[in-house]
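Trainee: Please find the sequence and the predicted model below.
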Amino acid sequence: MEQFLQVERNGGVVVVRMNSPDTRNALSDPAQMQEFVDLCAQLRRDQSARVMVLTGNGKAFCAGGNIKDMQNRDGIFGGSPYQLRDTYRNGIQQIPLALYELDIPIIAAVNGPAIGAGLDLACMCDIRYASSKALFAESFVKLGIVPGDGGAWLLPRIIGIPKASLMAFTGDTIDAAQALEWGLVEKVCAPEDLESEVLALAERIAANPGHALRLCKRLLREGQHMRLDSLLELSAAYQSLAHHTADHQEAVNAFVEKRKPDYKDQ
């Protein structure tokens, strides 16, 4: 079977494209989900990777689950309630655990509709840029189901409980302009400019030392469920590590000498 994720590498920037345009990049196969998990494990070990960009091939970012499989109780939607529970836990729920906890920053380039699990997938990323043609919906309730992949945790942390409740309780679709107003996306681009805008942002991020990016992202993640005093303790520990890296010394020297730094991921 053809790989679902196409991976391209340009220096420290890793571009990942979901490649099933015929299904609007629906997440319907356990093999697709395992590709996300395996890629994140690979990137965690790769100290030269600094930023990941996630987008979709074709007209959609990700259309969520396969509705025909739901109708037929087939594929990942088949089996007893107990079997379905394990299918979720061992399948699609592994994606938020892998993506959200990936140490390097992730930028979603939302090139088209991000519906249901597709919206939640975008919410697993750190920053979202959208095409003006993008659409967003937390649409599970319209199918008589609930967000099964972490959306009820992710979406309120981005746009707040009232707006997340509005999206989750109605299942209604919002456009890119509304998503920008609500803070769901950081920028809306012309469709032909989306990729270049996202790659330019990725390059700006990747120009920084990799160890600092990883530690900074970890602090942002941990800070969501820690007390201030606990986070300060963790920050002090991370900072002491950062101060003793060769890249920190290179950054300081380059700043003082007014030149471009040359980082070695050390």
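Mentor: Happy to help now that I have it.
Trainee: alpha carbons only for contacts and neighbour counts from here, please
Mentor: Noted.
Trainee: residues contacting the residue nearest the centre of the chain?
Mentor: Nearest residue to the geometric centre of the chain (Cα atoms, centre = their mean): residue 125, 2.3 Å. By Cα atoms under 8 Å, 6 or more residues apart in numbering, residue 125 lies in contact with 99-100, 105-108.
Trainee: let's see 7 Å
Mentor: Shown in contact with residue 125 (Cα atoms under 7 Å, 6 or more residues apart in numbering): 100, 106-108.
Trainee: Tabulate these in CSV, adding columns for secondary structure.
Mentor: Formatted as CSV, the contacts of residue 125 follow (DSSP: H, G, I helix; E, B strand; the rest coil):
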residue, secondary structure
100, helix
106, strand
107, strand
108, strand
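Trainee: one more structure, for comparison:
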Amino acid sequence: MSKHPVLLEISDRIATVTLNDPERRNPVTGNDMIAALLETFAKVQADPQVSVMIMTGADPAFCAGGDIKEMNDPDSVFRKEPLAAAQSYVDGVQRLPLALYNMDIPTIAAVNGPAVGAGCDLTMMCDMRIASERAKFGEVFLNLGIIPGDAGSWFLLRRLGHQKAADLTFSGRMVEAEEALELGMVLELVPHEELMARARERAAVIAAKPPRAVRVAKRLMRNAERMDLPDFLNSAAAYQALMHQTEDHHEAVAAFVEKRKPNFTGR
């Protein structure tokens, strides 16, 4: 394995994060992947020059989830006594959904191959998913006598609705790329060789928007998931009042009136 389990590239306000343990299909256990992802997400979140993040895997897989071979290791989280095992989840893989959920920038999963178990859940933690024709998805935990311990059920229900999420959870079956599109698991299906170009094309549309407004819009969507309407309207009014005072808003209005392309600065 490369000594860098996660690769980060930032260009044109787009951060591209690549899970980089291809020989083992980019698992999140049995390596330093979780810590590396958390460090990378924090760096991306804190960078005002980033407006959108693409996450993908080094071919041939997106992410194999947990390393099944590690489940036989007596020193692994899978063999610890219950309280210690639960704390290992809290201190480990459960930090990933919190980090992705709390990101103020939009996130796109460019699913280049199999996304299995925690790998499937990792895609669901992103705002949007674009899939290669080689992509496969599997919520396979029950096949191994375990359940999604990484908040996968929380995200799957919200992305697909109860009935579809129940089917995938209880059957533990693999979903091919075309069915994933039909189910609404992915926004778009593209040829494998076009995946990253298409992901960057979609990301570029977002990156061209006013940077602060993009982040506030993401926060507003996050609020909409958990607030009732009166509280949400108060939140929207407060955010909107702030946006009216930004230089980028004034530039957008001026550019519209003057029929020219706006120049956004993030102020």
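Mentor: That came through, no problem. In this text, all values refer to a predicted model and were calculated from it rather than measured experimentally.
Trainee: I'd assumed the residue nearest to the centre of structure 1 was in a strand, is it?
Mentor: No - according to three-state DSSP, residue 125 of structure 1 belongs to no strand; its state is coil.
Trainee: The closest residue to it other than its chain neighbours: neighbouring residues, count only.
Mentor: Excluding its sequence neighbours, the residue lying closest to residue 125 of structure 1 (Cα to Cα, 6 or more residues apart in numbering) is residue 106, at 5.1 Å. For residue 106 of structure 1, the count of nearby residues is 25 (other Cα atoms under 10 Å).
Trainee: Kindly report the same for residue 240 of structure 2.
Mentor: Residue neighbour count, defined by other Cα under 10 Å, stands at 14 for residue 240 of structure 2.
Trainee: Confirm that it sits in a strand.
Mentor: No - assessed with three-state DSSP, residue 240 of structure 2 is helix; it does not lie in a strand.
Trainee: Structure 1: which residue goes with that one?
Mentor: Matched by TM-score structural alignment, residue 240 of structure 2 corresponds to residue 239 in structure 1.
Trainee: From residue 211 of structure 1, how far out is that match?
Mentor: Residue 239 of structure 1 is 11 Å from residue 211 of structure 1, where distance means Cα to Cα, to the nearest Å.
Trainee: now do residue 120 of structure 1
Mentor: Residue 120 of structure 1 sits 27 Å away from residue 211 of structure 1 when distances are taken as Cα to Cα.
Trainee: And these two? Which one has more around it.
Mentor: Between residue 120 of structure 1 and residue 211, counted using other Cα under 10 Å, residue 120 has the larger neighbour count: 26 against 21.
Trainee: For the closest residue to the more buried one other than its chain neighbours, the count of nearby residues, please.
Mentor: Closest residue to residue 120 of structure 1 apart from its sequence neighbours, by Cα to Cα, 6+ apart: residue 151 at 5.1 Å. By other Cα under 10 Å, 25 other residues sit near residue 151 of structure 1.
Trainee: Aligned against structure 2, show me the partner of residue 151 of structure 1.
Mentor: Residue 151 of structure 1 maps onto residue 152 in structure 2, by TM-score structural alignment.
Trainee: if I look at its match, how far off is residue 123 of structure 2?
Mentor: On the measure of Cα to Cα, residue 152 of structure 2 and residue 123 of structure 2 end up 10 Å apart.
Trainee: any idea how far residue 192 of structure 1 is from residue 104 of structure 1?
Mentor: The gap separating residue 104 of structure 1 from residue 192 of structure 1 is 26 Å, by Cα to Cα.
Trainee: Thanks again, I'm all set now.
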